[in-house]
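Visitor: Sharing a model prediction with you, sequence too.
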Amino acid sequence: MSADFWAGYISGAAGILIGNPLDVLKVRLQSGAPSAPPSTSQFSSAGSLIRGVTAPILGYGALNALLFVTYNRTSAFLNTNPAGTPTGLWSTWLAGAIGGLATWVVSTPTELVKCRAQLSTSSSWNITKEIVRAEGIRGMYFGGAVTALRDSVGYGFYFWSYELSTRFMMSRFKQSKSSGQEAAKVLLCGGLAGVVTWASVFPLDVVKTRVQTQVSVFRGAESEALLGGSVASAETAPLKRLGAVEIARNAYRAEGAGVFFKGLAVCSVRAFVVNAAQWAVYEWIMRELDPERKVGI
């Protein structure tokens, strides 16, 4: 397989391992699930810090590989500039958006399982089995539309902001040639790209989280509310899950506009750390596997 596939896969898995503890907190803040303060029950054991990590490690490695391969191929196709000149920023955004849209097939089931695992005591594997048993493979793509929209817009800004900050750094520090300075540049630009990305799509991510962590109907006589709802009989009280628009409308009515930014501070810290590390790993692996190629963007 291509160098950008493996660079994307490994960097994606590394990013999940680094950022999962803060992602657990982000999802719990976004979902509105009743819980004890973060210092007590949420992180009472080492296991709680990596809850839901199995699905992302398996899924986001593949997602990141698909993202970077699609982005690189699309960027090359859209680049009509003379050889040796950088791609236009609009083409960079569009290639990122197409790459993000392509990840939908992986990101939707991965996000669904991850979010539900982070709000329960079940393992990712058990949650996956329950969803497939109750709803079939189609159930794994619940919330797919809002996830696809979030990924397309977000990854457009992801690559756009990384390219923009990289060009700025190069113009300001043209004499920077040491490996330490290059590594610092990649870490800073990668971290900034992560923050810009999440800031651009955070309201969509809040809605996505609430859509996917609604009441899950399992086969049997009872249904379980992930968000603290009452337990009811599935036979006597069929459960209707709401769409993204209804979720957004209800959240706004109940909690105001601030609900769409709940968890943004935690997410921004996580985004900077994870994406700084992720871009550093990606650039390093690309340099090792394909030294003749211009790495990154």
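Guide: Structure's in. What do you need?
Visitor: drop to CA atoms for contacts and neighbour counts, all remaining ones
Guide: Fine.
Visitor: I'd say residue 165 and residue 189 touch.
Guide: Yes. With contact taken as CA atoms under 8 Å, residue 165 and residue 189 are classed as touching, separated by 5.7 Å.
Visitor: More neighbours: which of those two?
Guide: Under the criterion of other CA atoms under 10 Å, the comparison of residue 165 against residue 189 puts residue 189 first, with 25 against 19.
Visitor: Could I get the contacting residues of the more buried one?
Guide: 162, 165-166, 276 (CA atoms under 8 Å, 6 or more residues apart in numbering).
Visitor: Make sure I have this right: residue 223 is in a strand.
Guide: Yes. When DSSP: H, G, I helix; E, B strand; the rest coil is applied, residue 223 is found to be in a strand.
Visitor: the helices in this protein, which residues?
Guide: Residue ranges of the helices in the chain, as given by DSSP state H, are 3-31, 46-49, 54-78, 89-102, 104-118, 124-135, 144-172, 179-212, 244-255, 264-289.
Visitor: which residues touch the second one?
Guide: Counting contacts by CA under 8 Å, 6+ apart, the residues outside helix 46-49 that touch it are 20-21, 24, 42-43.
Visitor: one more structure, for comparison:
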Amino acid sequence: MHLADFIAGSVGGAFGVAVGYPLDTVKVRIQTQTKFSGVLQCVRATCRTEGVSGFYKGMAMPLTTVSIGSSVLFGTYRNILHSLRQLRHKAPDSPSAKLDIFLAGLAGGVAQVLVMSPADIVKVRLQCQMESYQGSDPRATFKYRGAVHCLFTIAREEGILGLYKGAGALALRDGPSFATYFLVYNTVCDWLSPGKQGQAEWKVVLFAGGLSGMCGWCVGTPMDVIKARLQLDGVGRRRYRGFVHCVAESVRTEGPAVLFKGLGLNCVRAFPVNMSVFATYELVIRCLQTAS
């Protein structure tokens, strides 16, 4: 087991959440609420009604769980890649085949869903809990008082399986998107570091990390939209009977473009976030290697 990858992935994931959370809140609200016509309108409305703190709603739990999820993601990816390389080449230091990188990324993305799904539904519901949900009574309070209260409320009202609402769409998002993510990162590092063995330069790490995040979201955004809508369904009235009905109804009422709602924002957010994730990941890995 490559334990260093679990540790480095954990630190990198937490840092990435802190960098990208405000734009993630805007993205989720645009994907799930039709009253917002665009990014700027959503940002202005959030600032006006909730202040800056509105952009950080529900961050406490993702900060903890994304750290764990990223640990699972990077640790699973690196260990499966190591195993595939040994099966293919019978040597742990042989170069990795692109197919092996893709498959290891796919496995890592799916593996983290078990950890991420409960935290993700809490995040989405808190992000979309806005003033408009209170109705006309100014004395009314929000349904969820915080991350822990939201978690237990969902479990009590919808059962433990309610915490995994939209998990299928989440797996269909994270599997292919992280397969693309790691494949692009490794490919770009190879292109920009021709003939070099071992660690890439920092400028290459930053650029490859940012670009891989953007490419990953290009693949994952359609399922991200469906995932968010399924997770929010039932808070108020129920609109969707399941995954297929959610896809069909969303496309029927809003057109095929709805599946790419928030794509531009995802890409804008992905570059600095994943630049930070990979830079932190590589820094921790190199520090641990030096210490050992």
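Guide: Thanks, I have it. The structure displayed is predicted, hence computed values, not measured ones.
Visitor: After superposition, what is the TM-score?
Guide: The TM-score (TM-score structural alignment, normalised by the length of structure 2) is 0.86; 268 aligned residues with a CA RMSD of 2.1 Å.
Visitor: just the contacts of helix 46-49 of structure 1 now: which is nearest residue 262 of structure 1?
Guide: When these are ranked by distance to residue 262 of structure 1 (CA to CA), residue 24 comes first, at 13.5 Å.
Visitor: Surely the closest one is in contact with residue 43?
Guide: No. With contact defined as CA under 8 Å, residue 24 of structure 1 and residue 43 do not form a contacting pair (9.4 Å).
Visitor: Tell me which of these two has more neighbours.
Guide: Set residue 24 of structure 1 next to residue 43 and count neighbours by other CA under 10 Å: residue 24 wins out with 23 against 18.
Visitor: So the more buried one versus residue 275 of structure 1, what's the distance?
Guide: As defined by CA to CA, to the nearest Å, residue 24 of structure 1 lies at a distance of 17 Å from residue 275 of structure 1.
Visitor: returning to that earlier point: identify the farthest-apart pair in the contacts of helix 46-49 of structure 1.
Guide: Greatest spatial distance among those (CA to CA): 20 and 42, at 13.4 Å.
Visitor: between the two, which one's more packed in?
Guide: Each of residue 20 of structure 1 and residue 42 had its neighbours counted (other CA under 10 Å), and the higher figure belongs to residue 20 (21 against 17).
Visitor: Tell me if I'm right that that one and residue 55 touch.
Guide: No. In terms of CA under 8 Å, residue 20 of structure 1 does not count as a neighbour of residue 55; the distance is 11.2 Å.
Visitor: who touches residue 24 of structure 2 in this structure?
Guide: Taking CA under 8 Å, 6+ apart as the definition of contact, the neighbours of residue 24 of structure 2 are 266, 269.
Visitor: If you could redo that for residue 261 of structure 1, that was the one I meant.
Guide: Residues 202-203, 206 are the ones in contact with residue 261 of structure 1 under the rule CA under 8 Å, 6+ apart.
Visitor: can you do 10 Å?
Guide: Counting by CA atoms under 10 Å, 6 or more residues apart in numbering, residue 261 of structure 1 touches 29-30, 199, 201-206, 267.
Visitor: shouldn't residue 200 of structure 1 be in contact with residue 152?
Guide: No. The criterion here is CA atoms under 10 Å, and residue 200 of structure 1 misses it with residue 152 at 11.2 Å.
Visitor: Quickly list what's touching both of those two.
Guide: By CA under 10 Å, 6+ apart, the residues touching both residue 200 of structure 1 and residue 152 are residue 158.
Visitor: The two: who's more crowded?
Guide: Counted by other CA under 10 Å, residue 200 of structure 1 and residue 152 do not tie: residue 152 has more neighbours, with 25 against 17.
Visitor: To which residue of structure 2 is that one aligned?
Guide: Matched across to structure 2, residue 152 of structure 1 falls on residue 175, judged by TM-score structural alignment.
Visitor: same question, residue 198 of structure 1
Guide: Aligned partner of residue 198 of structure 1 by TM-score structural alignment: residue 217.
Visitor: Pull the contacting residues for that match.
Guide: Neighbours of residue 217 of structure 2 in contact, by CA under 10 Å, 6+ apart: 173-174, 176-178, 180-181, 223-224, 260, 262-267, 269-270.
Visitor: and if you look at residue 125 of structure 2?
Guide: Contact analysis of residue 125 of structure 2 by CA under 10 Å, 6+ apart lists 28-29, 57-58, 143-144, 147, 150-151, 228, 231-233, 235.
Visitor: Any of the residues you listed buried? List them.
Guide: Judged by neighbour count, with 16 or more other CA atoms under 10 Å as the criterion, the buried members of the contacts of residue 125 of structure 2 are 28-29, 57-58, 144, 147, 150-151, 228, 231-233.
Visitor: after superposition, how close is stretch 273-281 of structure 2 to structure 1?
Guide: Average distance, stretch 273-281 of structure 2 versus aligned residues of structure 1 after superposition (mean CA distance after the TM-score superposition for structure 1): 0.3 Å.
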